[in-house]
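*Asks:* below are the sequence and a predicted model; questions follow.
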Amino acid sequence: MAPWAPRVHRGPAEGTPVSDHHHHVPHRHGTSSLRHRLAHLLTPHSHETADKLDAALESSAQGMRALWVSLAVLGATALAQAGVVAVSGSVALLGDTVHNAADALTAVPLGIAFALGRRAANRRFTYGYGRAEDLAGLAIVLTIAASAAFAAWVAVGRLLDPRPVTNVPAVAVAALVGFAGNEWVARYRIRTGRRIGSAALVADGLHARTDGFTSLAVLLGAAGSALGLQLADPVVGLAITAAIVLVLRDAAREVLRRMLDAVDPALVDRAERAVRAVPGVDRVGELRLRWIGHRLRAELAVVVDGEATLRQAHAIAVEAEHALLHALPKLSAALVHADPAPAPGERDPHLTLAHHLSGQDLSSERP
C-alpha cells in the first residue's frame, strides 16, 4: 500500500503499526446521482481508497476530454488559417497560425501527464505521478516562448523586406475564425482546469485566450494592408509577439509557483479555521499544503488534551481530517499528528529531534 493510502477503521491489519497519525481521502458530497444520494443516506459515507480513485479518475477524464476537444478545434482553426497564409503572404496571420498550432500541440504533453496521473502510486513513486502535470506545464511555457521567438523573427524579417499582402478579405475572415476558435477553447480549458485544480490546464487556457486577442490584432494588419500600408502587417506581427510574451509571463509564474509547492494563503487560512473548530483540538501547529498534480495534500499537527487516551486522540485527528476534507474540496489526502498538551514542567519530547533538524527552531515547528 502506498504511504498516502487510507487505513480502513476496522482494526489494524497484521503487521500494521497503530499510531495517532491518520490518513484520509475525500468523498463526493455534491454528486447529482440519485443512486449515490440514496447510498449516502442508507450507509455511512466513506473517505476510503475507492472514493479517492473515483475522484482522481473523474478529474483526469475531464482533463483529457478538455484536451482532445480543444486539440480538434484549434487544429481545424490552424489548418484553415494556414491555407489563407499560403495565398496571402500575411506574416501577422502566419504568427497567429503558428501560435494556434503550437497551442493545439500542447495537448500532447498534457495528455501524457493526465494519463500518467491515473497510474497508481508504487514503491518508487510513492506519491503517484501527479507531478507530471508540472513538467507538462513547463513544456507549455517553453512552447509559448518558442512561438513568440518565431513570430518575432518573421515579423522583423518582413519589416526589413516589406511585401504587399494579397487576399486581404480572406485574411480578415481567417482572423475572426482564429478569435472565435481560441476564445471558445480558452473558456473551456480554464473552466475545466479550475474545476479539477490543474494549473497546467489553466495556463494552457490563458495561452489560448491570448491567441484569440492576437487573432483580432491581425484584423488591424489587414485593414492597414487594404489602405496600402505595407508595414502594417509586420508591425501587427510584432504586437502579437508582445502579447505572447505577456501570456508567457503569466503562465510561467503559475507553473513555477506550482513546481515550488506554492499555494494560495487563503487555503491555509481556511484549513486552519476548519481544524480549530473541531471539538478536542486545543491548538493548531504547523500546517502544510502542497499540490500534486491537480489534487492537494495536507500535513498538520494539533494539540489535544494531554490526558486523552490514544484512541481519543486518534478520534480527534479523524475529525480534524474530516473537517479539512470539507473545507478543501480538492484535498486528496491528509496526515494529522496529535500532540499532547504539555504538563507543567514536562520536557518537550520533540527536543530529542533537535540534532537532526539543524538550523530549525522546533518551538516554531510544533504547537
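*Replies:* Good, I have the coordinates.
*Asks:* alpha carbons only for contacts and neighbour counts from here, please
*Replies:* Will do.
*Asks:* check contacts around Leu159.
*Replies:* 231, 234-235 (Cα atoms under 8 Å, 6 or more residues apart in numbering).
*Asks:* that one is in what secondary structure piece?
*Replies:* helix 132-160 (DSSP states H and E).
*Asks:* and the next helix or strand past that helix?
*Replies:* Where DSSP H and E defines the elements, the next helix or strand beyond helix 132-160 is helix 168-196.
*Asks:* the helix holding Leu159: which residues count as buried?
*Replies:* For helix 132-160, a neighbour-count test (16 or more other Cα atoms under 10 Å) marks 132-141, 143-145, 147-152, 154-156, 158-159 as buried.
*Asks:* and it, how far out from the chain middle?
*Replies:* Taking Cα atoms, centre = their mean, to the nearest Å, one finds helix 132-160 lying 21 Å from the centre of the chain it belongs to.
*Asks:* same thing with stretch 192-201?
*Replies:* The answer for stretch 192-201 is 5 Å, by Cα atoms, centre = their mean.
*Asks:* before we go on, here's another structure to hold up against the first:
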Amino acid sequence: MEPLKRSSSAEAIRTTQLGIIISIVLIFVKGISGHLGQSYALIADATESGADVISSGLLWIALKYAQRPPDKGHPYGHGKAEPVAAILIGFFLLAAAGWIAYHSVEFIRTPHHIPKKYTLIVLGIVVLTKEFLFRYVYSIGKRLGSQAVIADAYHHRSDAITSIAAFIGISLAIFLGKGYEGLDDWAALIACLFIIYNAFKIIRPAFEEIMDKAPADELVSAISHIASLHIEVKRVEKCFVRKMGLDYYVDMHIEVDGNINVFHAHSVAHQVKDELLASDLYIKDALIHVEPYDL
C-alpha cells in the first residue's frame, strides 16, 4: 500500500510541475501578444497566468511538505498542508479577480486602439490549452481525492474563462469598430465574477477538510464492509473517518464474542487493521476498539 501512496503524491507533484511550465510559457505568449496587439484584456490575462504560476508553486511546496512522515509534534503527519494550500490558492484567485477588475475599469476609462485580429488566434490557442490542462489536472485531483490539486485545476479553468471573455470582447470590438474599443475590457470585468465563483468553490471543501468533515458515505460504508468480512467480527458499531492529505485515518468500534480472552480480541483487532491498511482505500492508519457482542 505504501508504494501506491508515494506514487500518488509523485503524480500530484508531476501534474503541478506541468501546470507551472505551461503557465510560464503562456505568460510570455499572452503578455507579448497583448502588448503588440493592443489588447489590455490579453495583458490582464497574462497576469492571471502569473497567479497560476504562484499558486501552482505554492501547491508544489505544500505537496512536498505533506509527504513528511509523522513526528513527535505531528503524530498524524503533515497532510493538512494540502487543504491549507487549496484555501490559499482560492484566495489567490480572489486576489487575481480583484486585480483584473481594477485594471479593467482603468482600461475602460482610458482611450485606446481596437485590438489586432491576430490576438484572437492567440486567445483561441490559450483557451484550448488551459481547458485541456483543467480537465487533465481535475481528473488527477478527483482520482487522488486531493482538494489542492482540484483547486489548481480550477485555477487553470479561471484562466480559460478570462481568455474566453477576452476573445468575445475583442471579437465584438473588431466587428463593431470605432467607439467599442473597450469591449474586451468589459469582457475581462465580467469574467471576474466567474473567477470569484470558482474561488469559493475551492475554498469551501478545503475548509471542510481542515475541520475533519466526514468523507462520502460510500467510503465509510466500504471501510465498514471490509471490517465486517472478518469471520470473528459480529458487528461494526462505529466507524469514523477523517482525511489527512491524500490518506484517511479510521477510528472504529467492532463487536466480537464476549467470551473470548483479551489476547484473542486484541489479535482480531490487529487483523482487521491489517486488512484495512492492505485495501485500496488509501487508509494510512486505523484505531480499532473492541467491544463484547451483545445478543
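*Replies:* It's in. A quick note: this is a predicted structure, and the numbers were derived from the prediction, not measured.
*Asks:* tell me which stretches of the stretch 1-150 of the first structure form helices.
*Replies:* Assigned by DSSP state H, counting those that start in this stretch, the helices in the stretch 1-150 of the first structure fall at 34-42, 49-88, 91-105, 107-117, 132-160.
*Asks:* next, format these as TSV and append distance to Asp264 of the first structure.
*Replies:* Shown next, in TSV, are the helices of the stretch 1-150 of the first structure (distance: least, Cα to Cα, whole Å):
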stretch	distance to Asp264 of the first structure
helix 34-42	32
helix 49-88	21
helix 91-105	27
helix 107-117	23
helix 132-160	17
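*Asks:* next, the contact list for the residue lying farthest from the centre of the second structure, please.
*Replies:* In the second structure, the residue that sits farthest from the middle, by Cα atoms, centre = their mean, is Asn259; the gap is 48.9 Å. Listed by Cα under 8 Å, 6+ apart, Asn259 of the second structure has no contact partners.
*Asks:* how close does it sit to Val236 of the second structure?
*Replies:* Separation of Asn259 of the second structure from Val236 of the second structure (Cα to Cα, to the nearest Å): 18 Å.
*Asks:* now swap in Ser139 of the second structure and tell me
*Replies:* In this view, Ser139 of the second structure and Val236 of the second structure are 33 Å apart by Cα to Cα.
*Asks:* neighbour-wise, which of these two wins?
*Replies:* Neighbours around Ser139 of the second structure and Val236, counted as other Cα atoms under 10 Å, are more numerous at Val236. The numbers are 19 against 15.
*Asks:* which residue lines up with that one in the first structure?
*Replies:* Using TM-score structural alignment, the partner of Val236 of the second structure in the first structure is Val284.
*Asks:* what about the closest residue to that match other than its chain neighbours, neighbour count?
*Replies:* Spatial nearest neighbour of Val284 of the first structure, excluding adjacent residues (Cα to Cα, 6 or more residues apart in numbering): Val302 at 4.6 Å. Neighbourhood size, Val302 of the first structure [other Cα under 10 Å]: 26.
*Asks:* can I assume Val302 of the first structure sits in a helix?
*Replies:* No - the assignment for Val302 of the first structure, made by DSSP: H, G, I helix; E, B strand; the rest coil, is strand rather than a helix.
*Asks:* these two touch, right, it and Glu321?
*Replies:* No - applying Cα atoms under 8 Å, one finds Val302 of the first structure not in contact with Glu321, separated by 10.9 Å.
*Asks:* any common contacting residues for the two?
*Replies:* Common contacts of Val302 of the first structure and Glu321 (Cα under 8 Å, 6+ apart): Val336.
*Asks:* what's the distance between Val165 of the first structure and Val156 of the first structure?
*Replies:* According to Cα to Cα, Val165 of the first structure stands 16 Å off from Val156 of the first structure.
*Asks:* actually Asp264 of the first structure, not the one I typed
*Replies:* Per Cα to Cα, Asp264 of the first structure is found 40 Å from Val156 of the first structure.
*Asks:* same deal with Glu272 of the first structure?
*Replies:* From Glu272 of the first structure to Val156 of the first structure the distance is 54 Å (Cα to Cα).
*Asks:* and Tyr40 of the second structure, what's its match in the first structure?
*Replies:* Under the alignment (TM-score structural alignment), Tyr40 of the second structure maps onto Val91.
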